[in-house]
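Undergrad: Need coordinates for the below:
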Amino acid sequence: MTRLVNVRCIGPLLWTTCLLVVPAVSQSEAVQLSPADVSNYNLLKEFAKQQAGEPFTPRQPLPKALADLSYEQFREIQFNHERAPWQDKVPFWFETFHRGYVQQDRVDLFGVEGEEVERFEFSKDDFDYGEAIDRDTIPDDLGHAGVRIVGKFPGRDDVQEMLTFVGSSYFRARSGETVYGASARGLAVNVAMNQDEEFPFFRRFWILKPSRCDETVTVLAQLDSPSLTGAYQFYFRPGTIESTLRVQATLYAREQPPEDAVGVEKLGVAPLTSMWIWGDGLDGPPKDNRPGVHDSDGLLIESGEAGWVWRPFTRQPYPSTSFRSVRALLGFGILQRNRAFFHYEDYNAKYHLRPSIWITPDQPWLDGRVELLEIPGAHEGIDNIAAYWVPSKLPEPGEPLELGYSVKFFPGDVSAENYVGRATNFHIDRELPDDQIGLQIRFAGLALQQQPSDRAVDISAEIRDGTLIEQQVQRTETGDYLLDVTFKPSGDGPVDLSLRLVDGSRPLTELFSYLCPRDQPEFVYPSVYTRQE
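TA: A predicted model of the protein is given here:
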């Protein structure tokens, strides 16, 4: 990889995992920073603030030869692992993604060692092109599409990909026991509104070179969009069971956004993206016998006032946005709760190994809502689920917004949710007479097994846009509880159900919140196909 070294003396500033305080500097004393001056999060914040005062630079267009590549052609372009900087010299190193096909954004890439900042230029020698494209048609200054972190998980001898940043502000990670699945984003702007969404993107990355004994790696990123700029610090600790990203971010509104920019009317903080085509509550198309096709099967929310709320994903015949207002958000995430292979029966996609993702704010996020966007996806190759935190108030003009939270990638359930029963699966029956619908939920967990068998368990039930006909609960021999309800829709739209088992006023289970379609949604075959990673 060709390198242009640009060293700056920056002084004795120390990087930490917490927000650093930048001393106030008068306008006359302010120093114009360049990307080569950024060696820690403190300086990146100053650089992002400086960029907020500059005109927005549009994304660099992708050369036509690369934009016209098919999916199969683009897959032929592979990074040459032997060209990776720092390879085998430190615990973690990085490789780059090539631009082309849908990977249109250009990013600049820097390595940081102490106070030395080194720019890593794009080089065609870093890639094997196969028969995909004539390399002579590729510009020498193409730039990168993104970056991946590779290394060894604890206790493993083989080198594996652990963390990627590619496309807009998307990133995803995995633990040693999972494969890639759902993704996270740096930020969502004006998402799920009656207007075009603004997609912020990471324009530059700085990777801090770890030492030989480090168990973590730090990535800095500059977020950019027509309406705002941002400084992000990702502190990544890979694990065999659970991998964690500590995120610190500071956002600045752009002082002079482009005339065609709508501006920030709604922020989606810590957005998560996934795919759900069918699973519990919905049968797949007749020509596909897989029981479930999804990267995640539901949204979990923990709040100070409502405890744990589980919202399984579903499919309406139209894009659907729902939300839950929260006074104090303790955490939220999208889970792949069901990890049994027979639930998916897909050796290629390995959906049973896809990770869950959990967001934990450094301090509870107050007064806002967790919003869920569900789009009726055409096939499993397209993400159609999004979940994010929407604060009720936007920052005042000129006031930066500082965020701190962790993003965890792990298999299955959130370990902290161990004192209430979980909804492990459910079934919908639409074959009942008089347009009635039956719902059976299985609640399981240690908290339910410890419930005295001779003690009555009550049902807390709320329903909107429907009438509750019958409800009953029974305990199984294993200590699980089966909750059966029968209801009738009051109109053509979905029925909103909220169900929980209680012992008096004490919750025994999470709140099962479900938006049940009146009719079985239809699929158009052959749009549904098996995705191969």
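
Undergrad: hey, let's count contacts and neighbours off CA atoms from now on
TA: Will do.

Undergrad: Within the helices and strands, which one has the closest residue to residue 303 other than its chain neighbours?
TA: The shortest distance from residue 303 to any non-neighbouring residue, by C-alpha to C-alpha, 6 or more residues apart in numbering, is to residue 329 (4.6 Å). Per DSSP states H and E: residue 329 is located in strand 320-335.

Undergrad: Please spell out which residues along that strand are buried.
TA: By 16 or more other C-alpha atoms under 10 Å, the buried positions in strand 320-335 come out as 320, 325-335.

Undergrad: What of stretch 182-196?
TA: So stretch 182-196, judged by 16+ other C-alpha under 10 Å, has buried residues 182-192.

Undergrad: how distant is it from the center of its chain?
TA: Centroid separation between stretch 182-196 and its chain, computed with C-alpha atoms, centre = their mean, to the nearest Å, is 11 Å.

Undergrad: before we move on, what about stretch 379-399?
TA: That offset, for stretch 379-399, works out to 11 Å (C-alpha atoms, centre = their mean).

Undergrad: which residues sit against that stretch?
TA: Under the criterion C-alpha atoms under 8 Å, 6 or more residues apart in numbering, residues 252-253, 266-277, 293-294, 299, 333-334, 365-377, 401, 527-531 lie in contact with stretch 379-399.

Undergrad: For those residues, which ChimeraX command selects only the ones that are buried?
TA: Entered in ChimeraX, the line below selects the buried ones among these, by 16+ other C-alpha under 10 Å:
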select :252,253,266,267,268,269,270,271,272,273,274,275,276,277,293,294,299,333,334,365,368,369,370,371,372,373,374,375,376,377,528
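
Undergrad: and the contacts of stretch 379-399, which of them are in strands?
TA: Using DSSP state E, the members of the contacts of stretch 379-399 that fall in strands are 252-253, 267-274, 276-277, 293-294, 299, 333-334, 365-374, 401.

Undergrad: Proceed likewise with the subsequent sequence, for comparison:
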Amino acid sequence: MSLDRRTFLQLTAAIQTAAALGVGPAQAQKADGLAFGPAEPFSWEGLKRQAKELAAKPYESPPRPDPEIVRQIDYDAHGKLRFKLENALWGEGGSVYPLSFQHVGLYFQKTVRMHLIEKGASREINYNPNLFMGGPDHVARKLGPEPSAFAGFWVHESRNDAGWKKAEPWATFLGASYFRAVGELGQVGLSARGLALGPGTASPEEFPDFISFWFEPAPTENDPVIVNALMDSPSLTGTYRFAMRRGKGVVMDIDASLNLRKPVERMGMAPLTSMYWFSETVKPTAIDWRPEIHDSDGLAVWNGKGEHFWRPLNNPSRIMVSSFVDQAPRGFGLCQRDRNFENYQDGVKYQLRPTAWVEPLGDWGEGAIQLTEIPTDDEIHDNIVAMWVPKDPTAAGKTYDYRYRLHWLADEPYPSPLARCMATRLGNGGQPGQPRPKGVRKFMVEFKGDVLSKLPFGTKPEAVLSASRGQFSYVYTEAVPNEIPGHWRAQFDFTVEGKDPVEMRLYLKHGAEVLSETWLYQYHPF
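TA: Just a heads-up that it's a prediction; the model follows:
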């Protein structure tokens, strides 16, 4: 992305209370309220046909309002474009969840068309600079009515809550095909995307755009907000249908249909994007005053065979792509398991960041869950991508249909009943009071769960270890000395030659009984 993560977060936070744009066409229009274009028939199947027809034509980038003016709408200028929430779409009726719209600017330069659906017909929501605060002298006032200067939208809390105008929105769509939602702990964090094209490859990554949205109302809080979207990019077109429900967190049912203009080297479906700088696992000396900085600390997978595994995230020295081959996966997600404020010490509340979990609906066939880890030296960059990549090569003219449910929660919606990995800690190998051997690393891997608390007194779980190369020594398990039942750790030293990454695997068992999920780790010798 051309927009770094810190700027993106600051920008969206700065306009968090921005006003939205209007009422339904059946209501009387206010002086500065929404205006609508002519009614046109709309259907999901019709939108899919439109996308297929578009894929048969050469790609054209979405319109951009006057570039010279838009480049002047920098961070500070964009922050002043606050929205008049008294004009929010559905702010006075028609749907329980009002919508507001975001303005183009230096970091979001492309036009996104917005439409309201009523009784099977859609009407475009016309751009009007008077819908935004900022004053008559704001540089954005120099933009004309065409092309539209809308860049994205936010979904606000229920109108039944008198404080909805002051509350943070619970779903936001802004920039390319990026979107995110509030988790059940009341915070946003990682993002999702409609599609990822080529992350971690030698070629520049391609970022498809949502170029148009169509909104369907939610009459009650028990109903979903329906958002239909049209995607376009040099490689493909697509249609997306989001059915978004606000509960203890947010759950989105997503239907997607993709039409390829040309083959794609690595097409990632249901991608999640997050930030991992460092944690308790590996932290260079005095790199930062805070103990940990990350929006997610691991990739969790429930594979087609029913196995749960946990892969702690890395901040590698070069781009790394890990593939977990699977068939009909049951789910995967980027998770924030560490919920202890003491481990972050930061007012941005990293300990409350949501877990995002992808639940396939239907059989996704053969492929791989791919994890891309990109080096970073700061928290301003999203450097983690997790996605599903189909096994078969892509082909021009082919259509891909898939469905999934995206959970924004505090934890996985279907956690393993076994003990789960809670921390991975690395240090120098060897024994206290003796010279520390070079090239030997000590690992402490913590697990916690009721199944471990039920072990008979005096019984220790067995650590089952394997690695792609190298040797283990001093392997044993012990209860973590914190008086928390069911909290154990496996300790071992690991010796390996060379600097190439090592794939490691660990789980706990007692006799023939498996006691824990599987810990997978990519160790980078240093």
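
Undergrad: Next, the angle from the strand holding residue 329 of structure 1 to strand 365-374.
TA: Taking axes from the mean of the first three to the mean of the last three C-alpha atoms, to 10 degrees, one finds strand 320-335 of structure 1 and strand 365-374 inclined to each other by 110 degrees.

Undergrad: Helix or strand next in line after strand 320-335 of structure 1, which one?
TA: Remark: after strand 320-335 of structure 1, the chain's next helix or strand is strand 356-361, criterion DSSP H and E.

Undergrad: so what does that following strand touch, helix or strand wise?
TA: Judged by 3 or more C-alpha pairs under 8 Å, 6 or more residues apart in numbering; DSSP states H and E, the packing partners of strand 356-361 of structure 1 are strand 320-335, strand 401-410.

Undergrad: want to throw the ones you listed into a markdown table with distance to residue 150 of structure 1?
TA: Shown next, in a markdown table, are these (distance: least, C-alpha to C-alpha, whole Å):
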| stretch | distance to residue 150 of structure 1 |
| --- | --- |
| strand 320-335 | 24 |
| strand 401-410 | 16 |
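
Undergrad: Which secondary structure state does residue 46 of structure 1 sit in?
TA: Following DSSP: H, G, I helix; E, B strand; the rest coil, residue 46 of structure 1 is assigned to helix.

Undergrad: Ignore what I typed, I meant residue 145 of structure 2.
TA: Per three-state DSSP, residue 145 of structure 2 ends up coil.

Undergrad: any idea how far it lies from residue 131 of structure 2?
TA: 12 Å (C-alpha to C-alpha, to the nearest Å).

Undergrad: Which one's more surrounded, these two?
TA: Under the neighbour definition other C-alpha atoms under 10 Å, residue 145 of structure 2 and residue 131 were set side by side, and residue 131 has more, 24 against 13.

Undergrad: Using the three-state scheme, assign the corresponding residue of structure 2 for residue 423 of structure 1.
TA: Alignment note (TM-score structural alignment): residue 423 of structure 1 maps to residue 421 of structure 2. Following three-state DSSP, we place residue 421 of structure 2 in the strand state.

Undergrad: Residue 421 of structure 2 reaches residue 310, doesn't it?
TA: Yes. With contact defined as C-alpha atoms under 8 Å, residue 421 of structure 2 counts as touching residue 310 (6.9 Å).

Undergrad: Identify the contacts common to these two.
TA: 517, 519.

Undergrad: More neighbours: those two, which one.
TA: residue 421 (25 against 22).

Undergrad: Quick check: closest non-adjacent residue to the more buried one.
TA: Per C-alpha to C-alpha, 6+ apart, closest to residue 421 of structure 2 is residue 447, 4.3 Å.

Undergrad: and that neighbour, what pairs with it in structure 1?
TA: In structure 1, residue 447 of structure 2 lands on residue 443 (TM-score structural alignment).

Undergrad: I'd say its match and residue 449 touch.
TA: No. The pair residue 443 of structure 1 / residue 449 is not scored as a contact, 10.3 Å apart, by C-alpha under 8 Å.

Undergrad: between these two, who's got more neighbours?
TA: Using other C-alpha under 10 Å, the more surrounded residue of residue 443 of structure 1 and residue 449 is residue 443, with 25 against 17.

Undergrad: which residues in structure 2 form helices?
TA: According to DSSP state H, structure 2 carries its helices in the segments 5-14, 44-55, 67-70, 75-79, 450-453.

Undergrad: Just send those back as a markdown table, with distance to residue 103 of structure 2 too.
TA: Formatted as a markdown table, the helices of structure 2 follow (distance: least, C-alpha to C-alpha, whole Å):
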| stretch | distance to residue 103 of structure 2 |
| --- | --- |
| helix 5-14 | 11 |
| helix 44-55 | 25 |
| helix 67-70 | 10 |
| helix 75-79 | 8 |
| helix 450-453 | 50 |
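
Undergrad: Looking at these, spot the one closest to residue 306 of structure 2.
TA: Among the helices of structure 2, helix 450-453 comes nearest to residue 306 of structure 2, with 17.9 Å by C-alpha to C-alpha.

Undergrad: didn't residue 265 of structure 1 look like it was pressed against residue 188?
TA: No. Look at residue 265 of structure 1 against residue 188 with C-alpha under 8 Å: they stay out of range, at 11.0 Å.

Undergrad: who are the neighbours in contact with residue 212 of structure 1?
TA: Contacts of residue 212 of structure 1 by C-alpha under 8 Å, 6+ apart are 89-91.

Undergrad: from the residues you listed, which is closest to residue 165 of structure 1?
TA: Set against residue 165 of structure 1, the nearest of the contacts of residue 212 of structure 1 by C-alpha to C-alpha is residue 91 (18.8 Å).

Undergrad: per the alignment, the closest one corresponds to what in structure 2?
TA: Using TM-score structural alignment, residue 91 of structure 1 pairs with residue 96 in structure 2.

Undergrad: can you count the residues close to its match?
TA: Applying other C-alpha under 10 Å, we find 24 residues neighbouring residue 96 of structure 2.

Undergrad: again with residue 513 of structure 1
TA: 21.

Undergrad: Look up how far residue 322 of structure 1 lies from it.
TA: Per C-alpha to C-alpha, residue 513 of structure 1 is found 11 Å from residue 322 of structure 1.

Undergrad: show me what contacts the residue nearest the centre of structure 1?
TA: Geometric centre of structure 1, nearest residue: residue 184, 2.1 Å, by C-alpha atoms, centre = their mean. Residue 184 of structure 1 makes contacts with 170-172, 270-273, as judged by C-alpha under 8 Å, 6+ apart.
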